[in-house]
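>>> sequence and computational prediction follow.
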Amino acid sequence: MAEPIIIAIPKGRILVETLPMLARVGIVPEAAFSDEDSRALRFATNDPNIGLIRVRAFDVATFVAHGAAQIGIVGSDVLDEFDYSEIYAPVDLGIGRCRLSVAEPVEMAAEDDPREWSHVRVATKYPELTRRHFAARGVQAECVKLNGAMEIAPVLGLASRIVDLVSSGRTLKENGLVEVETICEVSARLIVNRAAFKTRAAEIAPLVEAFRALVAEGAKDAA
């Protein structure tokens, strides 16, 4: 018997939006999957041929790229940061919408013009994406890699600016920061390991088509 297809799901806000989509394509996780206190990382579903793992968003791409999971759901920000050639992203799920932006202290922004930047020091967990963005503008970016708590970096003098995901902007405002430039719009994508898509097409292709049909149905309803 073949090993189950493993779908990697990110912890956090995308997880909440993903659960209804999974249910609508016929995948129902075991109860423990929704238990935030559970320390388990791998879970069964109503389909014995499909299992789930719940990991950090950045790790979803790594698991799928290396074939430890055959399918994943992850933000386009992560895909752009790693740019794994082993990953195929056939469906924009239209969930987890936000943007990746440059932000700086309000008082700095009042006298600042991004068009005049030649060198920036930035705190971010997206160093590659950030460097590429600024390089395209002829700006040298010195990136300080952080995995969280980005908003405190300017206050403590670690970096004058940050690059981070922004949804409502509330966190920035509460920390005295303001957006000054948008790098890209972000949404969650269904991703597939390219090799697995070829070798296990009979199992994976129907799942991809189910998600694609679900997104198309949602777009039709919205229209």
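All right, it came through fine.
>>> going forward, measure contacts between C-alpha atoms and count neighbours the same way
Will do.
>>> which residues does stretch 93-111 contact?
Stretch 93-111 has contacts (C-alpha atoms under 8 Å, 6 or more residues apart in numbering) with 13-14, 17-18, 75, 77, 154, 160-167, 172, 176-190, 211-212, 215.
>>> let's see 7 Å
Outside stretch 93-111, the residues that touch it by C-alpha atoms under 7 Å, 6 or more residues apart in numbering are 14, 17, 160-167, 176-190, 215.
>>> for the longest strand along the chain, which positions count as buried?
Assignment by DSSP state E gives strand 177-186 as the longest strand of the chain. By neighbour count on 16 or more other C-alpha atoms under 10 Å, the buried set for strand 177-186 is 177-180, 183, 186.
>>> tell me which residues in stretch 70-80 are buried?
70-79.
>>> quick one: end-to-end distance for that stretch.
End-to-end distance of stretch 70-80: 19 Å, with C-alpha to C-alpha, to the nearest Å as the criterion.
>>> what do you get for stretch 159-171?
Note: stretch 159-171 ends 17 Å apart using C-alpha to C-alpha.
>>> for stretch 44-52, same thing?
6 Å.
>>> for the protein, what spans make up the strands?
5-10, 42-44, 50-55, 71-75, 87-92, 98-105, 119-124, 140-145, 161-166, 177-186, 188-193.
>>> before we go on, here's another structure to hold up against the first:
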Amino acid sequence: MNDFLTIAMPKGRIFEEAVELLRKAGYKLPPEFDDSRKLILDVPEESLRFILAKPMDVATYVEHGVADVGIAGKDVLLEEERDVYELLDLKISACYLAVAGLPNTKMNDVAPRVATKYPNVAEAYFREQGEQVEIIKLNGSIELAPIIGLSDRIVDIVSTGRTMKENGLVEYERIVDVTSRLIVNPVSYRIKDGQIDELVRRLHNVVAVEEF
């Protein structure tokens, strides 16, 4: 399997858009690839192996070398700060990180609290604003936190904004735009530079055309 290039991919929306991008780049991925429930998918004719993982885990797999390259959201890369190289902005799964909360409410002056699944990003952002806040780490249903009084604000990913609106929240500040990036393990980049450079070249050509 050493001649295979192993790619870690997040499940869900990013996976679907990344597969479409790879196909446009000329990689022949079988039709059943889209609907498979397997966590490891081999495409021998392209010398590719895919590992399907949770979005937050992709950079970890790449950093530790079980995957040569990976596709990860910029939000994950900012939060995790893994030892990987970022090779290409794939311009897919566009969204952004934002501060939100209940409308017409101020931050608590004494002990402001911010709920998020991005504690490092949130802490860095508020520190840059000169605000000292208590960060509350949550793994899901972040919008619930201000509604039940757990926090003054949340920091979360916004795609369409529909979930926030349906839960009565408003956006206060936009922190950073997010797209999916192609990342690589530093050692793999030296050992499999030919395969990786070819992948980057083919994906770059597709991204450049679609952006134009």
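Structure received. Given the structure is predicted, the values throughout are model-derived calculations rather than measurements.
>>> returning to what we had before: which among the buried residues of strand 177-186 of structure 1 gets closest to Leu41 of structure 1?
Checking the buried residues of strand 177-186 of structure 1 against Leu41 of structure 1 with C-alpha to C-alpha, the nearest one is Val186 at 25.7 Å.
>>> which position in structure 2 aligns with Arg200 of structure 1?
Alignment note: Arg200 of structure 1 maps to Lys192 in structure 2; criterion TM-score structural alignment.
>>> give me the number of residues near its match?
15 (other C-alpha atoms under 10 Å).
>>> measure it to Arg82 of structure 2 for me?
On the measure of C-alpha to C-alpha, Lys192 of structure 2 and Arg82 of structure 2 end up 20 Å apart.
>>> cool, and Ala53 of structure 2?
Taken as C-alpha to C-alpha, the span from Ala53 of structure 2 to Arg82 of structure 2 is 16 Å.
>>> what of Gly65 of structure 2?
Going from Gly65 of structure 2 to Arg82 of structure 2 by C-alpha to C-alpha gives 12 Å.
>>> residues contacting the counterpart of Val163 of structure 1 in structure 2?
Superposed on structure 2 with TM-score structural alignment, Val163 of structure 1 falls opposite Val155. With contact taken as C-alpha under 7 Å, 6+ apart, Val155 of structure 2 is in contact with 97-100, 115-116, 122.
>>> how close does Val155 of structure 2 sit to Gly70 of structure 2?
Counting by C-alpha to C-alpha - Val155 of structure 2 and Gly70 of structure 2 are separated by 25 Å.
>>> can you tell me the number of residues neighbouring the closest residue to the match of Val163 of structure 1 other than its chain neighbours?
Nearest non-adjacent residue to Val155 of structure 2, counting by C-alpha to C-alpha, 6 or more residues apart in numbering: Val99, 4.6 Å away. Other residues near Val99 of structure 2 come to 22 when the count uses other C-alpha under 10 Å.
>>> how much space between Val99 of structure 2 and Ile136 of structure 2?
14 Å.
>>> and Asn108 of structure 2, by the same measure?
Counting by C-alpha to C-alpha, the gap from Asn108 of structure 2 to Ile136 of structure 2 is 15 Å.
>>> same check, this time on Val76 of structure 2
Counting by C-alpha to C-alpha, the gap from Val76 of structure 2 to Ile136 of structure 2 is 18 Å.
>>> Thr60 of structure 2 too?
23 Å.
>>> between these two, who's got more neighbours?
Between Thr60 of structure 2 and Ile136, counted using other C-alpha under 10 Å, the more crowded position is Thr60 (21 against 17).
>>> counterpart of that one in structure 1?
In structure 1, Thr60 of structure 2 lands on Thr62 (TM-score structural alignment).
>>> got a list of what that match touches?
Neighbours of Thr62 of structure 1 in contact, by C-alpha under 7 Å, 6+ apart: none.
>>> end to end, how far does stretch 134-153 of structure 2 reach?
10 Å.
>>> how about Phe63 of structure 1, what does it touch?
Per C-alpha under 7 Å, 6+ apart, neighbours of Phe63 of structure 1: Ala69.
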